[in-house]
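Novice: Structure for the following, please:
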Amino acid sequence: MKNISEKVYCRECNKKTNHSILEQDNSLMHFKVSSSDYKNVDFQFEDNYYIVKCNGCDSISFLREYDDEDQWEHDDDGERYWYSTYTVYPEEPKNKHSLLSQKKMYNVPRFIKDIYEEAVKSYNVDSLILCSVGLRMIIEAVCKEKGIDKEYLVNQDGTKKIDSATGEQKVKNLGLQEKIEKLLISGIITEPQSMVLHQIREMGNVSAHEITRHDEHILRRAIEILESLLFNIYEVSKLELFNRKRLKPKSV
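Specialist: The predicted structure follows:
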């Protein structure tokens, strides 16, 4: 594989790294457009597009390399040299806010952890609408893992409400608002936590249905709150601060 001459941003490594152009059937995954492709064009340019792979973590990105006759500068000796402009997708964060590091969680179920990681990545690349929706999905995922997603219906006298067509007890699928209340009733979360989860639920609803970006500082706080919640639900019970074997007191 051919290496790119400059380091470009890698979203997984979170820094600029060396990249190589991928190949397919022994051909570079490369597309080029230049002034030579057009008639009667006086301005000279070349626009190259590549599918590239980070040499460090193997993540795949899309890279554009552009240069034209105006892209030149003078070196220390006064000699003119031309340079190329590289743009990678997904793009490097604009540093409007400091990046969040993903918390290490060893006992959080994989499917919940995947959503959490995607939400943090969305925050770090300024995709705040996706981040809001992702945070709401974390709550949905916790409810699913805890078996809180439906409710069996009963009659006023407490007997099962039966579906005449199937002969089975009728089931009602719960909305997220109801699921959060079930988490509270089950003792999985506290009253203050349920109030915050309802706020995150509403934020996700607004982002999804009204295409609204929430303030980055609010989202950052929401991520931190959900990190704490996941830690309390899945990690605390697994902690061992000391060895199980009790140390014998020393005789004085």
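Novice: contacts and neighbour counts: CA atoms only from here.
Specialist: Fine.
Novice: nearest residue to residue 191 other than its sequence neighbours?
Specialist: Using Cα to Cα, 6 or more residues apart in numbering and skipping the chain neighbours, the partner closest in space to residue 191 is residue 184 (6.6 Å).
Novice: And residue 82, by the same measure?
Specialist: residue 72 (4.2 Å).
Novice: I'd guessed residue 46 sits against residue 33; true?
Specialist: Yes. In this structure residue 46 lies within contact range of residue 33 using Cα atoms under 8 Å: 6.0 Å.
Novice: Can you tell me the SS state at the residue nearest to residue 191?
Specialist: helix (DSSP: H, G, I helix; E, B strand; the rest coil).
Novice: That one and residue 201: what is the separation?
Specialist: To residue 201, residue 184 is 15 Å away according to Cα to Cα, to the nearest Å.
Novice: Residue 46 and residue 33: which is more packed in?
Specialist: Using other Cα atoms under 10 Å, the more surrounded residue of residue 46 and residue 33 is residue 46, with 16 against 13.
Novice: compare with the first, here's sequence two:
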Amino acid sequence: MVEFYRRVARKAVEHHLLIDFHGAFKPTGLRREYPNVLTHEGVMGLEYLKWSARVTPDHNVTIPFTRMLAGPMDYTPGGFNNVTSAEFQPRGREPMTLGTRAHQLALFVVLESGFTMVADYPEDYRGEKVLDFISRVPVAWDETRVLEGEPGKFIAIARRKGNEWYVGCLTGSDARVLQIPLDFLPSGKLFQAEIYSDAPDAAQFPKKTVKQERAVRGTDVLKVEMVTGGGQAIRIFPAASVEGRN
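Specialist: Model prediction:
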């Protein structure tokens, strides 16, 4: 099987094709020789919630410290049918997702993958304004910083693409408050932050998020409040580009 993957990658290069090895074992460095191999699955991803309750927020704050060390992983984030653990039922049709909507948004930043997707039914995304965040998140990064974390408990990661930064914060089964210094931003420059947070009652209504916009500098510290199974996703971009996007 290992040699088969190599043959596929080599043949794909000849035809200018990109590869996502889904349903595969974890990566072993093949992309160093064949950079057209964007990602591997090799992880217990969101689809497991169709037949089990094993993909929990605690699981999601464990795999960045374990599986992700081997390389990019095609976890297939973006489940929008967010429910509490008491409401959850594994099912193949219109599957449910454990944890909050903001938790799912943050996964697009925390989990590295050169190719990603939104995993849910199209109807679940219709009219959802938070899709604007997902549509902007890059899949290749210029810089990554792990800001804080503990395996199985929580994680906060900042990633840069060009002059924009994205921050993803996740917590497991415990509600949590983090203080995130923005000292990774260039000093003396003004930025704009779009912050997607758990709503105050997201522990009971996991689909609910709150969007906030504010000016930030590298001297600021953001207070990140997450409910049980929650998260926060942040896009930070130069303030000079605010006018250009309106």
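Novice: Once they're superposed, what TM-score comes out?
Specialist: For this chain pair, the superposition-based TM-score is 0.22 by TM-score structural alignment, normalised by the length of the second structure; 99 aligned residues with a Cα RMSD of 6.5 Å.
Novice: that older thread, does the residue nearest to residue 82 of the first structure touch residue 85 like I think?
Specialist: No. If you go by Cα under 8 Å, residue 72 of the first structure and residue 85 don't touch, sitting 11.0 Å apart.
Novice: tell me, how many neighbours does residue 167 of the second structure end up with?
Specialist: Neighbours around residue 167 of the second structure, by other Cα under 10 Å: 25.
Novice: do the same with the one 3 residues further on
Specialist: For residue 170 of the second structure, the number of neighbouring residues by other Cα under 10 Å comes to 33.
Novice: With residue 14 of the second structure instead?
Specialist: 8.
Novice: The helix ranked longest in the second structure: which residues count as buried?
Specialist: Selection of the longest helix in the second structure by residue count, based on DSSP state H, yields helix 2-14. Neighbour-count burial for helix 2-14 of the second structure flags 6, 9, 10, 12, 13 (criterion: 16 or more other Cα atoms under 10 Å).
Novice: which helices and strands does that helix pack with?
Specialist: On a contact count with 3 or more Cα pairs under 8 Å, 6 or more residues apart in numbering; DSSP states H and E, helix 2-14 of the second structure meets no helix or strand.
Novice: Spatially nearest residue to residue 132 of the first structure (excluding sequence neighbours)?
Specialist: Distances taken as Cα to Cα, 6+ apart place residue 204 nearest to residue 132 of the first structure, at 4.9 Å, with adjacent residues excluded.
Novice: and if you look at residue 54 of the first structure?
Specialist: Using Cα to Cα, 6+ apart, the closest residue to residue 54 of the first structure is residue 19 (4.5 Å).
Novice: from what I can see the one you found touches residue 53, true?
Specialist: Yes. Counting by Cα under 8 Å, residue 19 of the first structure does reach residue 53; the two are 5.4 Å apart.
Novice: Comparing those two, which residue is more hemmed in?
Specialist: Taking other Cα under 10 Å, residue 19 of the first structure and residue 53 do not tie; residue 19 has more neighbours (28 against 22).
Novice: Any figure for the gap between that one and residue 110 of the first structure?
Specialist: As judged by Cα to Cα, residue 19 of the first structure and residue 110 of the first structure stand 29 Å apart.
Novice: what does residue 45 of the first structure give?
Specialist: The span separating residue 45 of the first structure from residue 110 of the first structure equals 48 Å under the rule Cα to Cα.
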